[in-house]
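Visitor: I would like to see how this sequence folds:
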Amino acid sequence: MTVSASDATLHALQAWGASRRIAIVHDWLVVQGGAEKVLDALLQAFPAADVYTLVDFLPAGQRGRLAGHRVVTSALQHWPLARRFYRHLLPWMPHAIEQFDLSDYDLVVSSSHCVAKGVITHPGQWHVCYCHTPVRYAWDMKEAYLRDAGFSGPVAWYVRRVLGRLRQWDHFTASQVDTFIANSANVSKRIAKYYGRHATVIHPPVDLDAFTFNPEPRDDYYLAASRLVSYKRMDLIIEAFGHEGRRRLKVVGDGPERKRLEKLAAAAPNIELLGYRPDGELQRLMARARGFVFAAEEDFGIMPLEAQACGTPVIAYGRGGSLETVIDEGSEATGVFFHEQTPAALLGALERFDSLAFSPDACLAQAQRFGIARFWQRWIDCLQLGPSDEPFSCM
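Guide: Prediction:
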């Protein structure tokens, strides 16, 4: 029986982890997003690992490999209204994450976009932080966060004070991490700027087997999909398509912005807001769409790659992680960029998109560069698993 390179890579990681006690620390488990897909791949590589997280409200149908793991939550899990307002517990999160006792583990992997990297480890343990981003609302997105939240007066003063203290704590705890891994070159630069640390880049994995490649002609709609939160800029996409009125748009997702976006789209018959859709249905919509529209400035952003895995080209905001995942020029182009977060800029990109022909095979080839086998191989490179089976820092 032939063993594929992917299987051999996974087995090497699993064999290395089998003789070690491993803990994975994840900020919170509430919805399935990009960070949770990375967590799933880590759990596949380290099937005996325990998981530590501030709160765990992930529904049974979305738990995947978590179902087979011990999950330890913090005291915040039991606070009143924590399920609905967990983000409001930010002032208490640093203290809560520091209360986990990880002294029994050899390797601690923090999967961090907020406070997970702040866990306390001890000499003799190896703390590897897979950093999705330094805390966005404490650093470069602080003003946008305050503006979007509508804080004013004493509340704004208090929130600024909380974010200032979080920023100090975030910078200090970066010195306690042994090895940083960034999910993109974009995030690696931010780690260098805010923490003064080097980070190896390991891009999040695309599970290519989960997507159906479609080389056939497409339907006449465009697709946008994400959690409906303000920084994803679904409002920009809806405004652009609503103003133009000719191109069809389907929007998949749910979140706090949903009611506002429904009002925004109410007068546009060419726009459908479909709400949450299971993975299988979302993938079918991706595989039939003329193009996937992505307006957020993401640290990485895995959905444009998932669209390309279906052979679907992308119209993306040309900043952040999109610059690493979408090819905007040449014979192997997989999409187009727009360079301002405005409806006019997006409409201009759509005009250019419609004038070009994109190869589904080129889109698939781009997605394959980010496959899960490469993710595991990069971890092996980072851990430097050699004949001695001993780990060394990949700094």
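
Visitor: can we go C-alpha only for contacts and neighbour counts from here?
Guide: OK.

Visitor: Spatially nearest residue to Gln125, not counting backbone neighbours?
Guide: Asp106 (5.1 Å; CA to CA, 6 or more residues apart in numbering).

Visitor: Pull up the gap between the one you found and Trp157, please.
Guide: Going from Asp106 to Trp157 by CA to CA, to the nearest Å gives 42 Å.

Visitor: the more surrounded of these two?
Guide: Neighbour totals were compared for Asp106 and Trp157, and Asp106 leads with 18 against 11 (other CA atoms under 10 Å).

Visitor: For the more buried one, give me its contacts.
Guide: Under the criterion of CA atoms under 8 Å, 6 or more residues apart in numbering, the neighbours of Asp106 are 20-22, 124-126.

Visitor: ok, now how distant is it from Gln77?
Guide: According to CA to CA, Asp106 and Gln77 sit 26 Å apart.

Visitor: What's the separation between the residue nearest to Gln125 and Gly17?
Guide: When distance is defined by CA to CA, Asp106 is 10 Å away from Gly17.

Visitor: Cys382 should be in a helix, yeah?
Guide: Yes - judged by DSSP: H, G, I helix; E, B strand; the rest coil, Cys382 forms part of a helix.

Visitor: Let's compare: structure for the following, please.
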Amino acid sequence: MKIAIVHDYINQHGGAERVLEAFMELYPDAPVYTLISDLSKMPDAFQRAQIHNSFIQKIPFAKTQYKKMLSLFPLAVEQFDLRGYDVILSTSSAFAKGVITNPNQVHICYCHTPMRYVWDLYHQYMEELNNPLFKWYLPKVLHKIRQWDYVSAQRVDHYIANSHNVANRIKKYYGKKSEVIHPPVSSEQFYLSDVTEDYYLIVSRLIPYKRIDLVIEAFNKLGWPLIIIGDGYDRKRLESLAKSNVEFMGYQPDQVIAKYYSKCKAFILGGEEDFGITPLEAQASGRPVLAYGKGGALETVISGETGYFFAEQSVDSVIDALEKISTASFDTAAIRHHAESFSKDKFKDRIQQFISSKV
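Guide: Below you'll find the model as predicted:
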């Protein structure tokens, strides 16, 4: 059985890329097709992989300006010639599921979410645009992409959703059923610490829908120390909101992140996530999580045992929950044990069983 893997972009090491890495470990001989890659930002496993980029990769400045080439992505992904493979395994939150296959092939898509910027977050994205030209032009582009997204979603033979939250979106926007297999957490990379230091922690891309601004405003009022690890185009705006008790550390390697997880008072998740791997990484470090009570966090955090939820995306709601979690006691070993139920080995077993049942 010959397998090809298709992934949207290989230019950051986030939760989707950790799923891709697990697929690459399961099927080490499988080539990986992607719209664009920047291997300088990826771990060693990706340096050894057979990665095939689309024609987008050859366009000048594509590595840094690829988002401006959005209208070309459907064409680019449809140019991948996958006729030599029996199974196509796509891992997609955007375009990878749109590859063209023939009736003798099986296309299984591990869906992180339907495209949020053309579906459930469309109006939020439009509201955040400041450039008048983009405000006029982008809705026309996204209207066409929304149509393509629905049509291309019908090409998939079998869907796996990364959460029940995403399974509901797949049913809503694509009219397709899916099986839920939660993404893995590499719990062996994280550890318990005997020391808890005086800070709370965010590990995230710095983009608006993560609602880090909301958390910053709450910490500004409380004056408590908050450390933010990660980078993104919203960083300057967030830094302008923050007082001196909030520290931005930018991008950090995995070893540094693991150290900060292990010693934080609690990990904070301000936005609604499709699934959200970082809360599980924090729990693998034995640390409690404070999360917005919607989306994927409801599937990974056990209220009162591994953390708490805040009910509304308001400063007062976050502050109330912070004051609650700051005085609560947690069993760090029990928190880690919960995270271990999302292990990579269990994930691989379920993926293999699913593929075997469909081929």
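
Visitor: Translate Arg83 of the second structure into the numbering of the first structure.
Guide: Under the alignment by TM-score structural alignment, Arg83 of the second structure pairs with Ser103 in the first structure.

Visitor: quick one, what contacts its match?
Guide: 121-122.

Visitor: Am I right that it is in a strand?
Guide: No - Ser103 of the first structure is assigned coil when assessed by three-state DSSP, not a strand.

Visitor: Over in the first structure, tell me which residue corresponds to Thr64 of the second structure.
Guide: By TM-score structural alignment, Thr64 of the second structure lines up with Arg84.

Visitor: Could you report the neighbour count for Ala5 of the first structure?
Guide: Neighbour tally, Ala5 of the first structure, other CA under 10 Å: 12.

Visitor: coming back round to it: so how many other residues sit close to the match of Thr64 of the second structure?
Guide: By other CA under 10 Å, neighbour count at Arg84 of the first structure equals 10.

Visitor: so where does it fall, helix or strand?
Guide: For Arg84 of the first structure, the element it lies in under DSSP states H and E is helix 82-85.

Visitor: And Tyr33 of the second structure, by the same measure?
Guide: Following DSSP H and E, one finds Tyr33 of the second structure within strand 32-37.

Visitor: name the helices or strands packed onto that strand?
Guide: Here strand 32-37 of the second structure touches strand 3-10, strand 51-53, helix 62-65, helix 73-78, going by 3 or more CA pairs under 8 Å, 6 or more residues apart in numbering; DSSP states H and E.

Visitor: Just name the most buried of these.
Guide: strand 3-10 (a mean of 23; mean count of other CA atoms under 10 Å).

Visitor: Comparing that strand with the first structure, how large is the average distance?
Guide: Aligned to the first structure and superposed, strand 3-10 of the second structure gives a mean residue distance of 0.8 Å (mean CA distance after the TM-score superposition for the first structure).

Visitor: so the helix or strand that that strand is followed by matches what in the first structure?
Guide: Going down the chain from strand 3-10 of the second structure, the next helix or strand is helix 15-26, by DSSP H and E. Counting by TM-score structural alignment, helix 15-26 of the second structure lines up with residues 34-45 of the first structure.

Visitor: quick one: that stretch to the second structure mean distance?
Guide: Averaged out, stretch 34-45 of the first structure is 0.5 Å away (mean CA distance after the TM-score superposition for the first structure).

Visitor: And the contacts of that stretch?
Guide: 10-11, 13-14, 17, 26, 29, 49, 64-66, 111, 132, 204-205, 301-302, 372, 376.

Visitor: ok, now with 7 Å
Guide: 10, 13-14, 49, 65, 204-205, 302 (CA atoms under 7 Å, 6 or more residues apart in numbering).

Visitor: Likewise for stretch 193-212 of the first structure?
Guide: For stretch 193-212 of the first structure, using CA under 7 Å, 6+ apart, the contacting residues are 38, 171, 174, 180-185, 188, 191-192, 283, 287, 306, 309-310, 370-372, 375, 378, 395.

Visitor: again, only using 6 Å
Guide: Applying CA atoms under 6 Å, 6 or more residues apart in numbering, the contact partners of stretch 193-212 of the first structure are 171, 180-184, 188, 192, 310, 370-372, 375.

Visitor: Rebuild these as JSON lines, extending it with secondary structure and neighbour count.
Guide: Converted to JSON lines, the contacts of stretch 193-212 of the first structure look like this (DSSP: H, G, I helix; E, B strand; the rest coil; neighbours: other CA atoms under 10 Å):
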{"residue": "His171", "secondary structure": "helix", "neighbour count": "17"}
{"residue": "Phe180", "secondary structure": "strand", "neighbour count": "25"}
{"residue": "Ile181", "secondary structure": "strand", "neighbour count": "25"}
{"residue": "Ala182", "secondary structure": "strand", "neighbour count": "27"}
{"residue": "Asn183", "secondary structure": "coil", "neighbour count": "25"}
{"residue": "Ser184", "secondary structure": "coil", "neighbour count": "25"}
{"residue": "Ser188", "secondary structure": "helix", "neighbour count": "24"}
{"residue": "Ala192", "secondary structure": "helix", "neighbour count": "12"}
{"residue": "Cys310", "secondary structure": "coil", "neighbour count": "27"}
{"residue": "Phe370", "secondary structure": "coil", "neighbour count": "22"}
{"residue": "Gly371", "secondary structure": "strand", "neighbour count": "20"}
{"residue": "Ile372", "secondary structure": "helix", "neighbour count": "21"}
{"residue": "Phe375", "secondary structure": "helix", "neighbour count": "23"}
